[in-house]
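>>> here are the coordinates; sequence isn't available:
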């Protein structure tokens, strides 16, 4: 199967490309800047302008759409760029568009999530048969939040917020399954093996890093806080991943009590 991977240099793309390549997919990896390596064909294209998209999708059986821009030009890239990609893929006769989204985009009132939900709707209304995989947060993202929340000393956060970290490699493996299965024309959730409260995840993170910090509880107000505490970022869907938060901490810091 010939698959174009957008966002091939992102956090998930860096994991998905070698895994899919090793599974026998013939990959074309897309980037905004010229690149080589990883045993795949690289192509230069820009979702924000549409430049190079026709060439990128030409001859592909499927598109795995991982590209996203949460911090700048999000509407141009995530929404309008997804529309440009879907139109180009339709013209090229691509048979399957797989889009990666986030669990909670339809519940949690964040601006970035609204854009991701709009992009899902673009995919569903587009000319190419599709599948959407919503994943929960990667452990690296949760670790980054904890690091930012403790930069002034105490670790600040809403103790009752719920998270469900999922390993990016397991998400990549699930994407391979979806590609091989063909278009489902539906949205599927995929989460990690456990739901953690913020304070549970924080204490484990501090212990693994052998850092002593007090936890300073700050309740997130309004609808955002209510959705986060009610599990807006979590899912009960199966199958689910198997690698736990403790597994991530052990791999990253050498285990609880290690660095």
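That came through, no problem. Please read all numbers here as calculations on a predicted model, not as lab measurements. Numbering: from 1, shown residues only.

>>> okay, CA-based contacts and neighbour counts for the rest of this
Noted.

>>> thinking residue 138 is in contact with residue 170, fair?
No. The pair residue 138 / residue 170 is not scored as a contact, 10.3 Å apart, by C-alpha atoms under 8 Å.

>>> between these two, which one's more packed in?
Taking other C-alpha atoms under 10 Å, residue 138 and residue 170 do not tie; residue 138 has more neighbours (22 against 19).

>>> if I look at the residue nearest to residue 127 when sequence neighbours are not counted, how far off is residue 201?
Using C-alpha to C-alpha, 6 or more residues apart in numbering and skipping residues adjacent in sequence, the residue nearest residue 127 is residue 90, 5.3 Å away. The spacing between residue 90 and residue 201, counted by C-alpha to C-alpha, to the nearest Å, is 43 Å.

>>> tell me which helix or strand comes right after the helix or strand hosting residue 175.
Assigned by DSSP states H and E, residue 175 falls within helix 168-181. Sequence order places strand 187-190 as the next helix or strand after helix 168-181, per DSSP H and E.

>>> list the helices and strands that next one packs on?
Using 3 or more C-alpha pairs under 8 Å, 6 or more residues apart in numbering; DSSP states H and E, the elements in contact with strand 187-190 are strand 130-135.

>>> now for the strand it packs on, which elements pack on it?
strand 96-102, helix 111-125, helix 168-181, strand 187-190.

>>> nearest approach to residue 142 belongs to which of those?
With C-alpha to C-alpha as the criterion, residue 142 lies closest to helix 168-181 of the helices and strands packed on strand 130-135, at 12.7 Å.

>>> now that closest one: buried residues?
Buried residues in helix 168-181, counted by 16 or more other C-alpha atoms under 10 Å: 168-176, 178-179.

>>> before we move on, the earlier item: which one's more surrounded, residue 90 and residue 201?
residue 201 (21 against 18).

>>> ok, residues contacting the one helix or strand the more buried one maps to?
Per DSSP H and E, residue 201 falls inside helix 198-208. Defining contact as C-alpha atoms under 8 Å, 6 or more residues apart in numbering, one finds that helix 198-208 is touched by 143, 146, 155, 157-163, 212-213, 215, 245-246, 249-250, 253-259.

>>> ok, stretch 150-165 next?
136-139, 142, 146, 149, 191-199, 202, 213-220, 225, 228-235, 244-245.

>>> now, of those residues, which are buried?
Neighbour counting by 16+ other C-alpha under 10 Å classes 136-139, 142, 146, 149, 191-199, 202, 215-216, 220, 225, 228-229, 231-235, 244-245 among those as buried.

>>> work out the gap between stretch 78-85 and the centre of the chain.
Between the centre of stretch 78-85 and the centre of its chain there are 17 Å (C-alpha atoms, centre = their mean, to the nearest Å).

>>> go on, stretch 196-206?
From the chain centre to the centre of stretch 196-206 is a distance of 21 Å (C-alpha atoms, centre = their mean).

>>> the protein: helices as residue ranges?
Ranges of helices in the chain, per DSSP state H, are 11-22, 53-57, 74, 81-91, 111-125, 139-149, 168-181, 198-208, 222-229, 245-253.

>>> got JSON lines for the ones you listed, with distance to residue 105 too?
Formatted as JSON lines, the helices of the chain follow (distance: least, C-alpha to C-alpha, whole Å):
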{"stretch": "helix 11-22", "distance to residue 105": "18"}
{"stretch": "helix 53-57", "distance to residue 105": "26"}
{"stretch": "helix 74", "distance to residue 105": "14"}
{"stretch": "helix 81-91", "distance to residue 105": "16"}
{"stretch": "helix 111-125", "distance to residue 105": "5"}
{"stretch": "helix 139-149", "distance to residue 105": "16"}
{"stretch": "helix 168-181", "distance to residue 105": "17"}
{"stretch": "helix 198-208", "distance to residue 105": "20"}
{"stretch": "helix 222-229", "distance to residue 105": "11"}
{"stretch": "helix 245-253", "distance to residue 105": "22"}
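
>>> comparison target below:
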């Protein structure tokens, strides 16, 4: 049995990673700001973090936020993991962090470098966007009478459960460095994803594709966030929508 600490273990990905590790018979410690007995703010570190890592064989680092602080959190985690003698640190990142000049992506890339230079055994997996993140984006865009989409942009959504399966496989194995990206099964235009979402939720919206400006938009338009050569995911966006919205969006149609 392996003792594994999962940071962000109550989040979208971390929760599934935790469930799978427990099912496989491992001892799992869930670390988040509110999850006892390991309620720790990674940005602050401290004795609580040291206690959570004491005796741990591996760490799966899923905790992240777009509100800032990821680099500080990672630095604290790496330092504490070194003190505890942790053998393996697994980090989940995003496809395109080295090609898309988005602030959050740059932060994820900086964390990758902290992990790589940590002196610990490490593994980094980059995945494309989760299905549920695409839905959250489309829900916001569909609030207006007209859904305004970025023209000439595609996405490659992947099922979060499939990413969790891969993370667990990596966590219980030996440190592997930067492993192959994990992409969803299909590269799709944002318009096709939006129309699929609107259809299954019963929302009637006009759809307009608008060209945007700037380096970030150009990077997305050029597919910097895609991994067509690693389309190993199996669950399609429509299959995800059918499970989540089989009866419409919780009965709320607009």
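Happy to help now that I have it. Being a predicted model, the structure only gives us computed values, none of them experimental.

>>> quick check: TM-score for this pair?
Here the superposed chains carry a TM-score of 0.92, computed using TM-score structural alignment, normalised by the length of structure 2; 249 aligned residues with a C-alpha RMSD of 1.9 Å.

>>> ok so, going back, separate out the buried members of the contacts of helix 198-208 of structure 1.
The buried subset of these - by 16+ other C-alpha under 10 Å - is 143, 146, 155, 157-163, 215, 245-246, 249-250, 253, 255-256.

>>> and the residue nearest to residue 127 of structure 1? What does it align with in structure 2?
Using TM-score structural alignment, the partner of residue 90 of structure 1 in structure 2 is residue 82.

>>> OK, contacts around its match?
Contacts for residue 82 of structure 2 were tallied using C-alpha under 8 Å, 6+ apart; they are 118-120.

>>> got it, and residue 5 of structure 2?
By C-alpha under 8 Å, 6+ apart, the contact list for residue 5 of structure 2 reads 28-31, 52-53, 56, 58-60.

>>> closest to residue 47 of structure 1 out of the helices of structure 1?
helix 81-91 (4.4 Å).

>>> next, the buried residues of that closest one.
Applying 16+ other C-alpha under 10 Å to helix 81-91 of structure 1 flags 81-90 as buried.

>>> same check on stretch 8-24 of structure 1?
Result for stretch 8-24 of structure 1 [16+ other C-alpha under 10 Å]: buried residues 8-9, 12-21.

>>> likewise stretch 50-61 of structure 1?
Buried, per 16+ other C-alpha under 10 Å, within stretch 50-61 of structure 1: 50, 52-54, 56-57, 60-61.

>>> endpoints of that stretch, how far apart?
Stretch 50-61 of structure 1: ends 20 Å apart by C-alpha to C-alpha.

>>> and the helices and strands packed on strand 130-135 of structure 1 as TSV, adding distance to residue 35 of structure 1?
Listed next are those as TSV, based on distance: least, C-alpha to C-alpha, whole Å:
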stretch	distance to residue 35 of structure 1
strand 96-102	23
helix 111-125	27
helix 168-181	21
strand 187-190	31
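
>>> between these, which one is nearest to residue 74 of structure 1?
So among those, helix 111-125 is nearest, using C-alpha to C-alpha, at 7.0 Å.

>>> what helices and strands are in contact with that closest one?
In terms of contacts (3+ C-alpha pairs under 8 Å, 6+ apart), helix 111-125 of structure 1 is packed against helix 81-91, strand 96-102, strand 130-135.

>>> 6 Å - rerun?
Contacts defined by 3 or more C-alpha pairs under 6 Å, 6 or more residues apart in numbering; DSSP states H and E place helix 111-125 of structure 1 against no helix or strand at all.

>>> how big's the offset between that helix and structure 2?
On superposition with structure 2, the mean distance recorded for helix 111-125 of structure 1 (mean C-alpha distance after the TM-score superposition for structure 1) is 0.5 Å.

>>> what residues in structure 2 pair up with that helix?
With TM-score structural alignment as the criterion, helix 111-125 of structure 1 aligns to 103-117.

>>> how about the matching stretch: buried residues?
So for stretch 103-117 of structure 2, counting by 16+ other C-alpha under 10 Å, buried means 104-112, 115-116.

>>> can you list contacts of it?
With C-alpha atoms under 6 Å, 6 or more residues apart in numbering as the test, stretch 103-117 of structure 2 has contacts from 71, 97.

>>> list the contacts for residue 84 of structure 2?
Applying C-alpha under 6 Å, 6+ apart, the residues near residue 84 of structure 2 are residue 54.

>>> make it 10 Å
50-57, 78 (C-alpha atoms under 10 Å, 6 or more residues apart in numbering).

>>> can you add distance to residue 107 of structure 1 and give the buried residues of helix 168-181 of structure 1 back as TSV?
Shown next, in TSV, are the buried residues of helix 168-181 of structure 1 (distance: C-alpha to C-alpha, whole Å):
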residue	distance to residue 107 of structure 1
168	22
169	26
170	24
171	21
172	24
173	26
174	23
175	23
176	27
178	24
179	27
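
>>> with the residues you listed in mind, which one is nearest to residue 94 of structure 1?
Minimum distance to residue 94 of structure 1 across the buried residues of helix 168-181 of structure 1 is 12.4 Å, recorded for residue 179 (C-alpha to C-alpha).

>>> quick one: map the closest one onto structure 2.
Under the alignment (TM-score structural alignment), residue 179 of structure 1 pairs with residue 171 in structure 2.

>>> same check on residue 253 of structure 1?
Correspondence of residue 253 of structure 1 to structure 2, assessed by TM-score structural alignment: residue 245.

>>> touching, that match and residue 251? I think so.
Yes. Applying C-alpha atoms under 10 Å, one finds residue 245 of structure 2 in contact with residue 251, separated by 9.1 Å.

>>> now the common contact residues for those two.
Common neighbours of residue 245 of structure 2 and residue 251 (C-alpha under 10 Å, 6+ apart) are 201-202.

>>> residue 174 of structure 2 is in contact with residue 121, isn't it?
Yes. Look at residue 174 of structure 2 against residue 121 with C-alpha under 10 Å: they come within range, at 8.1 Å.

>>> neighbour count: those two, which is higher?
residue 121 (18 against 14).

>>> ok, the more buried one - contacts?
Residue 121 of structure 2 neighbours (C-alpha under 10 Å, 6+ apart): 58, 86-90, 115, 174-177.

>>> go again using 6 Å as the cut-off
By C-alpha under 6 Å, 6+ apart, residue 121 of structure 2 lies in contact with 87-88, 175.

>>> just those residues now: which is nearest residue 4 of structure 2?
Minimum distance to residue 4 of structure 2 across the contacts of residue 121 of structure 2 is 9.4 Å, recorded for residue 88 (C-alpha to C-alpha).

>>> check contacts around that closest one.
With C-alpha under 6 Å, 6+ apart, residue 88 of structure 2 has these contacts: 58, 121-122, 175.
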